[in-house]
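*Asks:* my questions concern the predicted model and sequence given below.
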Amino acid sequence: MLVNTQSPTPPRLDKLRVDHLKDPLALPVRSPRFSWQIAPGTNRDTTQRSYRIRIHRREPGDAAGPLAADTGEVASPDSVTVRVPGFVGQEGADYTWTLEVWTSDAARLTSGGTFGIGIGIESTSWQAPWVEPEQDTVIAEGPLGLSPQAAEAGKPVLPLRDRLHPPRFLRHGFWLEKRPIRARLRITSQGVHQPFLNGSPVGDEVLAPGYESYHRSISVMTHDVTRMLAKGPNVLGVILGDGWYAGRISFLGRSAQYGDRLRATWQLELTDPDGRTHLILPDEGVLSSRGPIDWSDLFIGERYDANAEIPGWDTTDFDDTDRTLWKPSRTVPVTVPLTPFVGEPIRRVAELPARHVTSNSVGETIVDFGQVLAGRVRMRVRGEAGTTVRLEHTETLDSAGSFVNNIHGVNKDQVDEYVLAGRPDGETWEPLFTFHGFRYVRLSGYPGTPRPEDFTAVVISSDLEPTAAFTSSDHRLDRLFANTVWSQRANFLAVPTDCPQRERAGWTGDLQIFAPTAATLMDVASFLGRWLGNVRTDQRDHGGIVPNIVPEPPALAVLEDDGSEFAQITAAAGWGDVITVAPWELYRHYGDIRFLAENFQAMRDWVNFQTRDAAALQPERLRGVHLSGEQAARHELLWNGRLHFGDWLAPSTLAGYLENPADAVMIAPRLTSELVGPMFQARSLDLLASTADILGEHAIAHRSRDQAAAVRDAFASEYISPDGRISPALQGVYVLALAFDMVPASLVPAATDRLVELVHAADDHLDTGFLSVPYLLDVLWENGHPELARTLLLQDTPPSWLYEVKMGATTIWETWRAIHEDGSVEMASMNHYAFGCVVDWMMRRLAGIQLIEPGYRAAAIAPDLDGFLDRCEAHVDTPYGRLATHWERHRHGAVLTITVPVGGRARVVLPPGWALPSGRDDLASGTHVLEIARSHGPDTRSVPA
C-alpha cells in the first residue's frame, strides 16, 4: 500500500546558496557556484526541468544595477554548485541573483539572493597598514619540549599579573560629510578583535578572525555597517587581544608562537549618495589605552575589573585628549597576504541555564550546567566594590563530587575573575576573549547566595548548521548521537580541534577519522574547505608531508630536538592522509568537485612523499639485515620504515597507562606502525586515483591504481600468512587490512574468522584504536557478522560506546574509561569527537540512510529490520533537501516511511525475509509510506502487535 500523507502545499524554492553560504558578503572567488533546493509540496515525483540564473550588479542603496550574466533557460536537473558561464565578479563588488526554475509538473518557481566578492583574491588591493597600539610585548613562555626536564625548564613561575598583559582598546575617530548609502568595514588582526561603531558592536562574531596559519595568510572579516554610520563625527572602536596569534595555544601551551605584538588593520569603504566612493584608513592618529580587562588568554582565562571601565570610550562624545591614558599608535606595513574570510564565523550559538548550584562536603560551591561544552559563563552578581569572584572550569567532578582538574600541561588554568564595581542594581559579565571546556564551575568569592538563574553557559562554536537527527527505541543510542553532536560543536571552533579544554589543536588524524560523520551531522563544507586551505599552506614547507597538527604552531619545531619517541613522529599514517580522505568525503557529501580540484596537487604531494619515503627507509628491525632481491623490492614499495602513531589508543595496549602514561601510549605505535603505514598508503593511492579520474587526469589515475595494486601485493606477501593471519594479533590490524582490501580475496574468510576470534577473546568488546575504530562494525557487517557488530555497539562495559553513556557522559570521551566505575577520573579529555565516528555507522546501518552518488543524488534506504531496534527515525539534510526515513516493526512486518528530496532518488534495500510492495524499490521525490511484509513468519520478539 502506498499513501501520501502530506497536506496540500505548492512547491517552492528553498535554501538558495552561493558557494554553500547564504547571502555571503565577501566570497574568496570571483566565479562562485549557485545551489538551491525545491520543496515539492504535495507533488510526487517532482523533478526540475530547467533553470535560469540572472546576476545583476547591486548598486549602493540596494538598487538593481546592470545585468552581469544570464544563463538563459538551461534544460538541466542540476541544482547543486551550478556555474554561470562567463561570470567573473569584480573584487569588492555586490551582486544580486535571480533564480527561475521550471518543474516537470509545469510549475515556474522564482526566488533570489545576494552575494559580494571579497578583496585580495587576485590583486594586491589592501591599502591600510597595521595599527600597532602602545603595548607590552607578549612574554614567550611554556614548555620547550615533551620531556619532564624541558617542561620544567619552561614552566612559568611569575604571577599572572606579571606574565600577562591587558587587551588594547583602540579609537579611530573620523568625519563624514554625508551619510553613506553603502559602507563595508573590512577588518582583521594579528590577535583577536571585537569592533564597535559609535558605541554598538559590529556583527555578532566572537574571537575574530579565528585561528589560521598567520605567518602565511590572514583572513579579513567583512561587515555591512551602512546603518551604523552618521553624518558628522564617527568613531570606530576595536578591542584587541592575544587570541591564537600571541596567546597560549596547543598542547605545549606556549605563547607568542606567531608574534609577540598585537596589531589590527581595517578599511572602511564608503559610497556617498552622489555615487562617489572613498576609503577611511587608519593611521598614527588611532589612539589606544588599556581598559577594564586586566588579561585575557584563551587557555588561562580572563580577569575583568569593572571599576576600570571606560564608559563611552567608543562613542563620539568621549574625551580622549589625555595622552597619559590615550596614546598614539604606530603603523606598520602589511606584508602577509590578506584574504577574504571563508565560511561561518565563531558565534554564540546557544545558551544553557545553570541546573544546580550546590555546596559539597569540602565546602566548594559548584555550578552545574548539565552539559559538557565549549564556551564561557555569563554571570549576574551584586555586592560591594572590589569584591573578586573567581570561576574555575572543569568537565567533571571526582567520585566525591569535588572539583577535579583533569587537564595535563601548563597554562591550562581555565579560570576567570570578575572584580565588582558595586552597582546597587547588580552587574552582568561575560568574558570577551577566552573560552573553556567545562560542565562545572567552582565558584569562589561570590557575595551572597548564588542562584542557578544567576549563571548561564554561553556556548560558542563556528556557526555550523545542523543537518542530521537520529532517534530510536533505544534511548542510549539517542544519547550517544547527541553526545557526538555536542563534541563536534565544541571542537569545530575556528578549526577542527581534538578537545576544547586541554589542547584545542587541529590534529589531522582526528578529522581524518571523523570526516564522514562531521559532514553528516553539520554543514561543514565551507568550514572544512577553509581548514584544508591551511593544510595545503602548512604542507608546502614540508616536502609533501602533512603536519600532524594544522595550523602548525611554529614552536612545534622544538619537538624535533626533544629526543622522545613521540617527537619522532613527524609524518603519520592516518594523520597526513587527511589530505586525501577529507576532500574525498566532502566531495561525496556535497557533490562539489572543487574540493577535489583545490586539493588534487596536495594529494599528489602527500602520496609522492609516501612513495619516496618507502624507497628510502626500511623498518628498523630490518636495517642492516640481508634481504633477498624480492624482499628488498617489496620493502621499497611499502611505506613502513618510520614510526607513526599507529592504531593509537588501542585499549589492550594501554594496560600500564595509569602507572606510566607516556610509555603506554607508545605501545600501539611500536606494534602497529609497520603495518598501518602501507595500509593507509594504499588507501590514499586509491583516493588519488578516483580523484584523478573525476578531474580527467586519467594517466595519473592509471599509475596510482597500478601502484596501489603493487603495494597490496607486497603487503600480502610480507605480512599475511598463508592461513590469513597477521601479526601482531590486534583487532585493529585485521580491521584495517580488511577495510582497505589488503587481504587477498581467497584469505578474506580466514582473516575475518581471526578477527572474530579476537573480538570473542576480548569478551565481545572492541579493542580498536583511533585509526581502526571507524571501520570495525562495517568490516564485521560486510563479512557476515552483523549480529556481532550489533553486540559491540550495545556493550555497556568498557571499552564500549555505551559505557560512557551509562556513566552519564554528555560528550564523547578521549579514552574508553575516562571515568572508572568507582567514579575515579583519569587525566583525559571528556570531549574528543573522534570515537563518535560510530554515529556514521548508526545512520547508515540502523536508520538505513546510505549515500550512493555524490551529494546524495542517489541514496539507498537499507534499515536494520532484523536488529535489536523496534523503531528508528533519522534524516540527513542533503544538498538537494531532506532525506528522511522512519521505520517501525510490528508483529507481522514493518511500516517504512521515506522522504526523498527533489533531484534525488532512493533505492530501498531490505534484509532477506522482508518483502516490499511490488515495484516500490526505486523512489523519486516525495514522501512514501510502505507497508513491508515478513516472509518468514511473525516476529516473536517484544514488538507492538
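*Replies:* Cool, the structure landed. Numbers count the residues shown, from 1 in each chain.

*Asks:* from here on, just use CA atoms for contacts and neighbour counts.
*Replies:* OK.

*Asks:* I'd say residue 375 and residue 436 touch.
*Replies:* Yes - the criterion here is C-alpha atoms under 8 Å, and residue 375 meets it with residue 436 at 5.3 Å.

*Asks:* same drill for the two, tell me which one is more crowded.
*Replies:* Each of residue 375 and residue 436 has its neighbours counted (other C-alpha atoms under 10 Å); residue 436 has more, 29 against 25.

*Asks:* who does the lengthiest helix in the chain touch, helix- and strand-wise?
*Replies:* Using DSSP state H, we find that the single longest helix of the chain is helix 667-694. Applying 3 or more C-alpha pairs under 8 Å, 6 or more residues apart in numbering; DSSP states H and E, one finds that helix 667-694 contacts helix 578-590, helix 594-616, helix 698-719, helix 731-739.

*Asks:* contacting residues around residue 213?
*Replies:* Going by C-alpha atoms under 8 Å, 6 or more residues apart in numbering, residue 213 touches 534, 537-538, 551-553.

*Asks:* farthest-separated two in the residues you listed?
*Replies:* Using C-alpha to C-alpha, the two most remote members of those are 537 and 553, lying 12.6 Å apart.

*Asks:* look at these two and report which has more neighbours.
*Replies:* Comparing residue 537 with residue 553 by other C-alpha under 10 Å, the one with more neighbours is residue 553, at 24 against 20.

*Asks:* that one: what's it in contact with?
*Replies:* When contacts are counted by C-alpha under 8 Å, 6+ apart, residue 553 touches 213, 250, 257-258.

*Asks:* try residue 780
*Replies:* Residue 780 makes contact with 752, 756, 786, 788-789, according to C-alpha under 8 Å, 6+ apart.

*Asks:* those strands in the stretch 151-300 of the chain, which residues are they?
*Replies:* Per DSSP state E, counting those that start in this stretch, the stretch 151-300 of the chain carries strands over the ranges 168-176, 182-190, 192-197, 200-201, 218-224, 232-241, 263-271, 277-280, 287-290, 293-297.

*Asks:* mind listing what's buried in the longest one?
*Replies:* Neighbour-count burial for strand 232-241, with 16 or more other C-alpha atoms under 10 Å as criterion, is recorded at 234-241.

*Asks:* what's that strand in contact with?
*Replies:* Contacts of strand 232-241 from elsewhere in the structure, counted by C-alpha under 8 Å, 6+ apart, are 166-178, 189, 191-199, 262-264, 296-297, 313-316, 433.

*Asks:* start to end distance for stretch 451-465?
*Replies:* 33 Å (C-alpha to C-alpha, to the nearest Å).

*Asks:* structure two is appended below for comparative analysis:
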Amino acid sequence: MFNQVTGKKTLEGFNMKKIILLFLLVVPLALSAQTPWQAKWIADPNARDEPNAWYCYREDFFTGKVPARALAKIAIDTKYWLWINGRMVIFEGGLKRGPNSKDTYYDEVDIAKYLVNGRNTIAVLGWYFGKDGFSHISSGQPGLLFECITPEFKVLSDTSWKVIRHPAYGTCPPPLPNFRLAESSIKFDAGNDIANWYTANYSTVKWNNAKVMGPASAAPWNNLVLRPIPQWKDSKLLPYSSAPAFPFQSGKDTMIICKLPSNLQVTPYLKVEATEGKVIEMKTEDFNGGGAPNVYAQYVTRNGIQAYESYGWMNGQTVTYKIPAGVKVLELKYRETGYNTTFAGNFTSSDDFLNNIWQKSLRTLYITMRDNYMDCPDRERAQWWGDEVNESGEAFYALDTKSHLLFRKGMYELIGWQRADSTLFSPIPAGNYKDELPIQMLTSVGYYGFWNYYLNTGDKKPVADLYPGVRKYLKIWKRNDDGSVKFRKGGWSWGDWGTEIDMELMTNGFYYLALKGALNMAETLNLKDDAAEYRRDMQRIKTVFNTRFWDGTAYRHPDYKGKTDDRSQAVAVVSGIADQDKYPALLQVFKTEEHASPYMEKYVLEAMFQMGYADEAIARMKKRFGSMVNNPGYVTLFEGWGIGEEGYGGGTTNHAWSGGALTLLSQYLCGIAPLEPGYKLFQIVPNPGAVKIGSATVQSVRGVIKTSFENSAAGFNMTVLVPPGTEAVIGVPADQVVQISCNKHTVWSNKKPVDNTAVLKYLGRINDHILFRVASGSYIIKAVKKV
C-alpha cells in the first residue's frame, strides 16, 4: 500500500495474515441458487425475438393465512415491474445480462406484506430489450421465471399463468438510440392500453395461457445468479423544481421545459386532458449526450383525462415535454430512481473551488451508477473498467457501504467474462463489443482496482475467488530480455484520449501496478511462491525504468519521440517506481506538460500530492478543471476538457472518470486512508498546503470517520473521530511546530515526545509529519507553531 506519511509503497509493519475479516457482503456471484428451482420459464406462445417488446403476466392464487415471510424469486430478460393485489412492489426489477456471457441474474423479493387472506393477484410487466448493447447481452428469447414457496402456499410460473403482449407499447420513430444502448425509445399509444390489467378485478379470460420454455437452468438463460446489488432507490412521483402553473393549455404546439433539482435518472410522468391521437414527446437535454442519440419517449393520447409514466429511465437536468395544441396539461412530475446508496461522505474547505469540484464529482459519480458503473448515463451506459477504477475509488470516500456491492459485482463480471485465451475485456456485459484494452485491464486487476476493493472493505472472498483469473491474465504478457514488458496491442491499444502518449512506458508502469496488486493478493492468500515471483518481476521493471527509461529529466521509452508524457511520469510515482531523488525533476514535468485527459489527470494530481507538492497539485487542478467546475450550466463533470466537439470521444457532460479530485481531496488533503484492509487501522495525515480550513467524513466499513483542520501561521488544529474497534495513525504537519497537545494533554514538545495517556504511541517525525497512534474515540489536537 502507499503510506502518505513515509512515501513508501510497502506492506511493512502490517501482518496481513492476522487481519480480521469484518465485512461479509453477499453470496458470491460465482454461485447459483442453493435450492433447486421448481418453477419453469414461461413466455407468450406468440413471443418473437424482436426489440422493445412488452408482456403482461398474471397469476391468481389463494392462501388461508398470510405468512410472515414470502420470498419470491424472479428472473427475466430484461426488466420487470411487479404488482401484488394492485400495489406496486418493484419498480424496474431485473438486471442486464449477465454475470458471464451465458448466465442470468435473478431477484429475491419478500412479498408478504402485500398479501391478503384469500385470493391474491400477481401481475408482472416485462420489458424485453431484444437487442445487444455495451451493457447487455440479449438471451434471444422473452421469458419470465417466478417462484414463491412458503408453508402456506406455492406459486410457480407454469401454464396456469396468463400472458399477453401489451398492445400499447411500441418504438419511437428515429432517431433511434445509438448501437451502444440495448434500450429502445418507448412509445405508448393510450388508445391501445389495457386499463387496470394488474388489479384483482380485471379478467384475463381472453389472454393466452403461458407456454413453458423449460426448467430454470434451461438455455438461453442457463445458470441463475442472485442479484448482488440492492433494488433501486425510488423517490415516488415528485413535482419538478420549476414548471408552469397547472392546469396549462395553449392554442399552439408548446415546449414545456421542467427543471430537475440536479442531473438525475428519471422516468417522466404526465396527466393531461386531450382528444385521441395527440403525440406528446418527452426528452432531456442530454438526448444527444456525447454526440450520439440515446433515448426519449412518446405518448399518444386517447379521449379524456389520462395519466402516464414512461418506464424507460433517462437522465438530465431538465425534462422537456412537447405538448400539441389543444392538450390541457393537468400535472407534470418525475420519479427519480438510481442505485440505492446514500451520500454518506463529505468534504468542505475554505476554498470554494475545491468544494465545488468535490460536489460535482459526487453528482457525476452517482449519475453513472445503476446496473453497473457506467462511463456515462446517456451515450453508452457501459462498464468500461478504466472508468470504474476511478469511480469505485470515489465511492469509498463519498457513499455508504452499499455502494461497495456495485464494485464487487463488476469484479466478478470482469473475471466471469474472461475468455478461453485468458484475455480480459470491457465493457461487459456486452453483446456487441469484444475488444481488449490492455491498459484498462491492467488497471482493473491491479493496485487501484481489485486490491483497492479489499483494502477498503476487508472482504476477502473476491480476492480468493478472482485471483486465479488475475494471474492467468498477467501470464499472457511477454517479457523483453531486460525484464520490461512487451507492448501488447490487444483489440484497441488505447492508453488515454489526447496526444503525446508514451504507450510502451505506460504499459510497463501499469503492468507494475498490476503486479503490485497481485503481490498483495498473493500475500493475503499465503501464496508464497507467487508472491516471490511478483517481487522479482517488479524489481526488474523498476530497474529498467530507472536505468534505461530515465533520461535525467523524465522517464521516456527509447522508441518514443513525442513530448514528455505526463501520465506515464505520474504512474511511475504512484506505483513506487520513482524514488524521491527524482521528485524535483518530475515536478517540473507536471508544471509544463499537460497532455492527460481528465481520466488520467487523477494520476498526475495524485503523484503531486504523494511527492509532497500539495499547493502545486491544487494549482494544476484549478488550471485544468477550472472551466468545467466553474461552468454554471452543469452540475456534472465532462468527458474531456471541453463540451461536445471540444471533448473526447463525443464529449459527454456526465463522465465520472473526471472525478478523481474527490478521492484526492479526502485521501490526501484531509489525509484519510486505510492502512490495513477493512479500516482496522487507518491514517488521518492531512496535507493541506496553503488551504486554511478543511474537513472530511468517510463512511468506512468500521464506522464513520470524521476529521477537520484549521491551518494558520500560529498553529495547526485538528479534530478527529476514530470509530469503535479501530485505531488510527494521526499526523500533524511538522513545519514550524514546537508543541502538540491531544485532548489538552501535551504529547510533543521541543522536538521530543512527552509521556502521556492521550495517545497509544509516538511514531516519530516522518516525511514532514509528526505521527501518533491512537485508539478509537474523539480527539482535539492542537499544534503551536514558532512565530
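*Replies:* That came through, no problem. The model shown is predicted, which means the values in this text are computed figures rather than measured ones.

*Asks:* tm score of chain vs chain?
*Replies:* The TM-score (TM-score structural alignment, normalised by the length of structure 2) is 0.82; 712 aligned residues with a C-alpha RMSD of 3.4 Å.

*Asks:* that older thread, need the helices and strands packed on helix 667-694 of structure 1 in a markdown table (columns: distance to residue 883 of structure 1 and mean neighbour count).
*Replies:* Below are those laid out as a markdown table (distance: least, C-alpha to C-alpha, whole Å; neighbours: other C-alpha atoms under 10 Å):
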| stretch | distance to residue 883 of structure 1 | mean neighbour count |
| --- | --- | --- |
| helix 578-590 | 13 | 24 |
| helix 594-616 | 23 | 20 |
| helix 698-719 | 33 | 18 |
| helix 731-739 | 27 | 25 |
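
*Asks:* so which of the ones you listed is nearest residue 390 of structure 1?
*Replies:* Going by C-alpha to C-alpha, the one of these nearest residue 390 of structure 1 is helix 578-590, 40.8 Å.

*Asks:* so where does residue 887 of structure 1 fall, helix or strand?
*Replies:* Using DSSP states H and E, residue 887 of structure 1 sits in strand 881-890.

*Asks:* in the helix or strand just after that strand, which residues are buried?
*Replies:* Using DSSP H and E, the helix or strand that follows strand 881-890 of structure 1 in sequence is strand 893-900. Going by neighbour count (16+ other C-alpha under 10 Å), the buried part of strand 893-900 of structure 1 is 893-900.

*Asks:* show me what strand 893-900 of structure 1 is in contact with.
*Replies:* Against strand 893-900 of structure 1 from outside (C-alpha under 8 Å, 6+ apart): 881-889, 906, 914, 923-934, 938-939.

*Asks:* stretch 761-771 of structure 1 too?
*Replies:* Stretch 761-771 of structure 1 has contacts (C-alpha under 8 Å, 6+ apart) with 509-510, 513, 574, 646-652, 730-732, 736, 759, 776, 788, 791-792, 795, 798-800, 834-835.

*Asks:* would you mind measuring from residue 730 of structure 2 to residue 688 of structure 2?
*Replies:* For residue 730 of structure 2 relative to residue 688 of structure 2 (C-alpha to C-alpha), the value is 14 Å.

*Asks:* re earlier: out of the contacts of residue 780 of structure 1, which is nearest to residue 422 of structure 1?
*Replies:* Nearest to residue 422 of structure 1 among these is residue 789, at 60.5 Å by C-alpha to C-alpha.

*Asks:* so where does the closest one fall, helix or strand?
*Replies:* In the assignment (DSSP H and E), residue 789 of structure 1 maps to helix 786-794.

*Asks:* and the very next helix or strand once past that helix, which residues are buried?
*Replies:* Following helix 786-794 of structure 1 in sequence order, the next helix or strand is helix 801-806 (DSSP H and E). Across helix 801-806 of structure 1, burial judged by 16+ other C-alpha under 10 Å covers 801-805.

*Asks:* stretch 190-205 of structure 2 too?
*Replies:* Here stretch 190-205 of structure 2 shows 190, 197-200, 204 as buried, counting by 16+ other C-alpha under 10 Å.

*Asks:* please identify which pair of those lies farthest apart.
*Replies:* Using C-alpha to C-alpha, the pair of these lying farthest apart is 190 and 200, separated by 21.2 Å.

*Asks:* quick one: what's aligned to residue 528 of structure 2 in structure 1?
*Replies:* Alignment note (TM-score structural alignment): residue 528 of structure 2 maps to residue 698 of structure 1.

*Asks:* so what's its match up against?
*Replies:* Contact analysis of residue 698 of structure 1 by C-alpha under 8 Å, 6+ apart lists residue 692.

*Asks:* and residue 104 of structure 2, by the same measure?
*Replies:* Going by C-alpha under 8 Å, 6+ apart, the list of residues near residue 104 of structure 2 reads 75, 97-98, 221-225.

*Asks:* just the buried members of the contacts of strand 893-900 of structure 1?
*Replies:* For those, a burial check counting by 16+ other C-alpha under 10 Å picks out 881-889, 906, 914, 923-934.

*Asks:* please go through structure 2 and pick out the longest strand.
*Replies:* Taking DSSP state E as the criterion, structure 2 has its longest strand at strand 254-274.

*Asks:* that strand vs structure 1, average distance?
*Replies:* Once superposed with structure 1, the aligned residues differ from strand 254-274 of structure 2 by a mean of 3.2 Å; criterion: mean C-alpha distance after the TM-score superposition for structure 1.

*Asks:* give the next helix or strand downstream of that strand.
*Replies:* For strand 254-274 of structure 2, the following helix or strand on the C-terminal side (DSSP H and E) is strand 279-284.

*Asks:* what range in structure 1 matches that following strand?
*Replies:* Taking TM-score structural alignment, strand 279-284 of structure 2 hits residues 388-393 over in structure 1.

*Asks:* mean deviation (superposed) between the matching stretch and structure 2, please.
*Replies:* Relative to structure 2, stretch 388-393 of structure 1 is 1.5 Å off (mean C-alpha distance after the TM-score superposition for structure 1).

*Asks:* what's that stretch in contact with?
*Replies:* Residues outside stretch 388-393 of structure 1 that contact it (C-alpha under 8 Å, 6+ apart): 413-420, 436-446.

*Asks:* name the helix or strand for residue 366 of structure 2, please.
*Replies:* Following DSSP H and E, one finds residue 366 of structure 2 within helix 352-367.

*Asks:* identify each buried residue in that helix, please.
*Replies:* Buried positions in helix 352-367 of structure 2, judged by neighbour count with 16+ other C-alpha under 10 Å: 353-367.

*Asks:* leaving out chain neighbours, which residue sits closest to the aligned residue in structure 2 for residue 859 of structure 1?
*Replies:* Alignment note (TM-score structural alignment): residue 859 of structure 1 maps to residue 682 of structure 2. Leaving aside its sequence neighbours, residue 682 of structure 2 sits nearest to residue 674 (C-alpha to C-alpha, 6 or more residues apart in numbering; 4.1 Å).
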